[in-house]
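**Student:** Could you look at this predicted model? Sequence included:
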Amino acid sequence: MTDQRSQAELVRQSLKRRYRKERRFRLYGIVAIFIALASLFILFADIIGKGHTGFVKTTITLDVTLDSETMYLDDPTDKDQIAMADFVAPIIAALQDHFPNAEGRAAKRELGRLVGSYAASDIRDLLEANPDLLNTTQTMEFLAHDTVSVYVKHADDPSYSIRLSEQQQAWVDELLEKGVVDTSFNDVLFSRGDSREPGNAGILGAIVGSLFTMLVTLAISFPVGIAAAIYLEEFAPQNRLTDFIEVNINNLAAVPSIIFGLLGLAVFIGLFGMPRSVPVVGGLVLALMTLPTIIISSRAAIKSVPPSIREAAEGIGASKMQVVLHHVVPLAMPGMLTGSIIGMAQALGETAPLLLIGMVAFIVDVPDGFFSSATVLPVQIYLWASSSEQGFVELASAGIMVLLAFMISMNALAIWLRKRLERRW
């Protein structure tokens, strides 16, 4: 009887130790999840904190007198006169209307630095489009200079260095009180390509370049990946060759992406002589990188189809091809689509392979085709993040927010498709 009690006591002690270990293990899991969520929160807070001002632009609204004598321009339709005209003078004159005491060459130079360098181009474009506006007064909105924008948005933030002189700061403060300097949604960010000045830089060119690159990637990787998965899972004989192929596909899924960039540089550019920095080459490289992911996920989706489906189709006289194409593939398609979308989202965020094929070039114009020089959104963010200009720091963070929005949307679409189309057996 005593032995039985001691045995029962040992069992109870063992159970207590086991339960304590389970509680500790559960606690470790909760702590790990908390650390991951906290890190994610800190990351997003930092990105949003730096990037939200990237969606705000600073403008200066002036009543500009397009005086022909001031600009040394008599005929806006004459290209030679347009090329030699002084379009900065009317802007400085408009600013002097607010600050009559700003006289002298140095003061005018400081006034001219309040507006961006593209302000003169705005006046030139206006007169070229409407020559009849010469010698009239027009209310025009100009993008402020980057230093003015930083001062308006970050004057109270000690981490940002203010590069305006005290006189310029006083002028900007006065213009803010008058409502001449104002902030609004930065539509420039989504309507222009890259620029040397942060105030004029946008991500439209990078978005279009990413779109063209993703279309090439999808057109190659999706049909090839689906076809390879169907063949390997349904038709390929089990021998050393197919085992070798399967092992290499699994290995390729773990290869660093920069290796695919080296492959694209050596084969597509070095061997075939294709141009650098074009969406076609970028799409080919990303398609090679995405193929293993699509093949593996598609094979898993095909394996998930119950054998009874195949047996029932074969029982009514369907051929092997009919079984696969009419029954197995339609039922596995939700999983295939999910894996393909996740693979495309991974390709959308890649930077390293595209740097090696030249898509790191400074591209101002928005690409208009698959063979136009282009960059992509992750590379554009990389370029801005490596710049020393303070305005590019917030643009890089704003670009990261846009890229994350695209990637989250693609992953949400994959989840929705899986829930919408999947069938439970």
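**Tutor:** Yep, it's here.

**Student:** alpha carbons only for contacts and neighbour counts from here, please
**Tutor:** Will do.

**Student:** Which element is encountered next along the chain beyond the one helix or strand residue 213 maps to?
**Tutor:** Assigned by DSSP states H and E, residue 213 belongs to helix 204-230. Sequence-wise, the next helix or strand downstream of helix 204-230 (DSSP H and E) is helix 240-252.

**Student:** who touches that next one?
**Tutor:** 232, 236, 289, 292, 296 (Cα atoms under 8 Å, 6 or more residues apart in numbering).

**Student:** Scan the residues you listed and report the most crowded one.
**Tutor:** Ranked by the number of neighbours (other Cα atoms under 10 Å), the contacts of helix 240-252 place residue 289 first, at 29 neighbours.

**Student:** and the closest residue to that one other than its chain neighbours, what does it touch?
**Tutor:** Take residue 289 and drop its neighbours on the chain: the residue closest to it by Cα to Cα, 6 or more residues apart in numbering is residue 260, 6.4 Å away. Contacts for residue 260 (Cα under 8 Å, 6+ apart) come out as 285, 286, 288, 289, 353.

**Student:** I'd like to know how far the third one sits from residue 344.
**Tutor:** It stands for residue 288. Applying Cα to Cα, to the nearest Å, the value for residue 288 to residue 344 is 12 Å.

**Student:** For those two, indicate the residue with more neighbours.
**Tutor:** residue 344 (28 against 20).

**Student:** Second structure for comparison follows:
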Amino acid sequence: MIKRKKKNKQDNPFYDPALKARHASANRFKKFTLTSLIFSIAFLAFFLFDIVGKGLPAFNVAYIKVDVTYNESTLADSRYAVESKYRNVVSRAWLRDVPNFVKQNPELMNTTKETWVLADDQVDQYLKGHYNKLKSKNIALVDELYAQGLIEKRFNTVFFTNGDSKIPEYAGLYSAMIGSVLTLIITMIVAFPIGVMTAIYLEEFAGDNKFTRFIEININNLAAIPSILFGLLGLAIFINLFGMPRSSPLVGGLTLALMTLPIIIVSSRAALRAVPDSIRQAGYGLGLNKIQVTRDHVLPLAFPGVLTGSIIGLAQAMGETAPLIIIGMIAFIPDAPTMVTQAATVMPAQLFTWAGMPEGTYIEKTAAGIMVLLTILISLNAIAIYLRKKFEVKW
């Protein structure tokens, strides 16, 4: 029997060891990138799952149905509004507001009504199966009331209608949301026109010289420095030098405007640069000057990119905490500001404060606040994409 000689790859005249090594290296790189992508998605999914799992319970809060008495004793000491056995399971903040409620509704004087009352945060945590500090007699009372249908969970409107509070179940995001809106209004009023005008000048009118190159280098460097440095700059200029009110949306908006300016300038210049030179040349051929060409032709075509970059810069500013901590916008603010010069806080700073609280209710509200903030940021980015698609011009 004749045995055939086994051929080796080395006997193939087209065999190239270097080519094989390159293919193996390419396969390894492909597997590495795929593994990195899977790891990133898994980390993001775990983060979102953890935040949603902790935050969803905060949107429900416990209420207890008890008899509430409105009389002179109630006005003198609100604790007498309910029976003594309920005082440890009813929200102290709710009891504190009873005298004001009676003054606003004088017809309730000298009456007793069965009312759904906000429960204490420890009762709420007990009903959710979380760690709590309720005593055994209060646990027995809560179980009895729950069995009788006198305790129920409702949507937590307090979270969206109240400001910060030292009493956990009464703390909300309302004042922080108003402060964020006022701060971002100041930011856009200052940063958008200055940033766009600067981009137009550098891209359309400025010559290529040492001065403009120096400005461009510094703008690019400002876009990369840590945000906390902008807080120090705002503290030094707006508060210490100009004497503006500390912790106000005015100072916060101006500080965030300094941080957002480089982003708007860079994105606006990129949008202007994307407009074909043929548009400019056609305008010059019709006898238009440079200002008319830029105002009537170049800027309208670049506007979708300019708007997109500005909205993204606004979204980034909304999520900033470090520069606002430096200028004092992390203070305890229970009431929503009505003017840009009043003391205020913003959502990221409010969440930072809650994250340091030991009570379980604050942990829930921190996660719920993160969900609200992420929803707003995603919405802003979605609006930017929509506007870019809507106003995009096909050349």
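**Tutor:** Structure received. Keep in mind that what you see is a predicted model, and the values were worked out from it rather than measured.

**Student:** related to what we said a few turns ago, now which residue in structure 2 aligns to the residue nearest to residue 289 of structure 1?
**Tutor:** In structure 2, the residue matched to residue 260 of structure 1 (TM-score structural alignment) is residue 230.

**Student:** Its match sits in which helix or strand?
**Tutor:** helix 227-234.

**Student:** how close does that helix sit to structure 1?
**Tutor:** Mean deviation of helix 227-234 of structure 2 from its aligned counterpart in structure 1 after superposition (mean Cα distance after the TM-score superposition for structure 1): 0.3 Å.

**Student:** which other residues reach stretch 118-126 of structure 2?
**Tutor:** Taking Cα under 8 Å, 6+ apart as the rule, stretch 118-126 of structure 2 contacts 61-64, 88-92, 94, 131-134, 142, 168-169, 360-361.

**Student:** again but with stretch 173-190 of structure 2, I slipped
**Tutor:** So stretch 173-190 of structure 2 is in contact with 159-164, 249-250, 252-257, 260, 314, 317-318, 333-337, 340, 344-347, 350, 369, going by Cα under 8 Å, 6+ apart.

**Student:** and if you look at stretch 340-348 of structure 1?
**Tutor:** Contacts for stretch 340-348 of structure 1 (Cα under 8 Å, 6+ apart): 210, 214, 217-218, 222, 286, 289-290, 293-294, 297, 378, 407, 410-411, 413-414.

**Student:** Quick check: that stretch compared with structure 2, mean distance?
**Tutor:** So stretch 340-348 of structure 1 averages 0.3 Å relative to structure 2 (mean Cα distance after the TM-score superposition for structure 1).

**Student:** which bit of structure 2 covers that stretch?
**Tutor:** Going by TM-score structural alignment: stretch 340-348 of structure 1 matches residues 310-318.

**Student:** for stretch 229-236 of structure 1, same thing?
**Tutor:** Going by TM-score structural alignment, stretch 229-236 of structure 1 lines up with residues 199-206 of structure 2.

**Student:** end to end, how far does that stretch reach?
**Tutor:** First residue to last in stretch 199-206 of structure 2 (Cα to Cα) measures 10 Å.

**Student:** Doesn't residue 63 of structure 1 lie inside a helix?
**Tutor:** No - applying DSSP: H, G, I helix; E, B strand; the rest coil, one finds residue 63 of structure 1 to be strand, outside a helix.

**Student:** and the gap between it and residue 184 of structure 1?
**Tutor:** Using Cα to Cα, one obtains 19 Å as the distance from residue 63 of structure 1 to residue 184 of structure 1.

**Student:** the more surrounded of these two?
**Tutor:** Neighbours were counted for residue 63 of structure 1 and for residue 184 using other Cα under 10 Å; residue 63 has more, 16 against 10.

**Student:** now the more buried one: how far from residue 18 of structure 1?
**Tutor:** 80 Å.

**Student:** cool, residue 60 of structure 1 as well?
**Tutor:** Relative to residue 18 of structure 1, and taking Cα to Cα, residue 60 of structure 1 is found at 71 Å.

**Student:** Those two: which has the busier surroundings?
**Tutor:** For residue 60 of structure 1 versus residue 18, neighbours defined as other Cα under 10 Å are more numerous around residue 60 (22 against 12).

**Student:** Farthest pair within the contacts of helix 240-252 of structure 1?
**Tutor:** The two members of these with the most space between them (Cα to Cα) are 236 and 289, at 23.0 Å.

**Student:** Out of the contacts of helix 240-252 of structure 1, flag the one nearest to residue 10 of structure 1.
**Tutor:** Nearest member of the contacts of helix 240-252 of structure 1 to residue 10 of structure 1, counting by Cα to Cα, is residue 296, at 48.8 Å.
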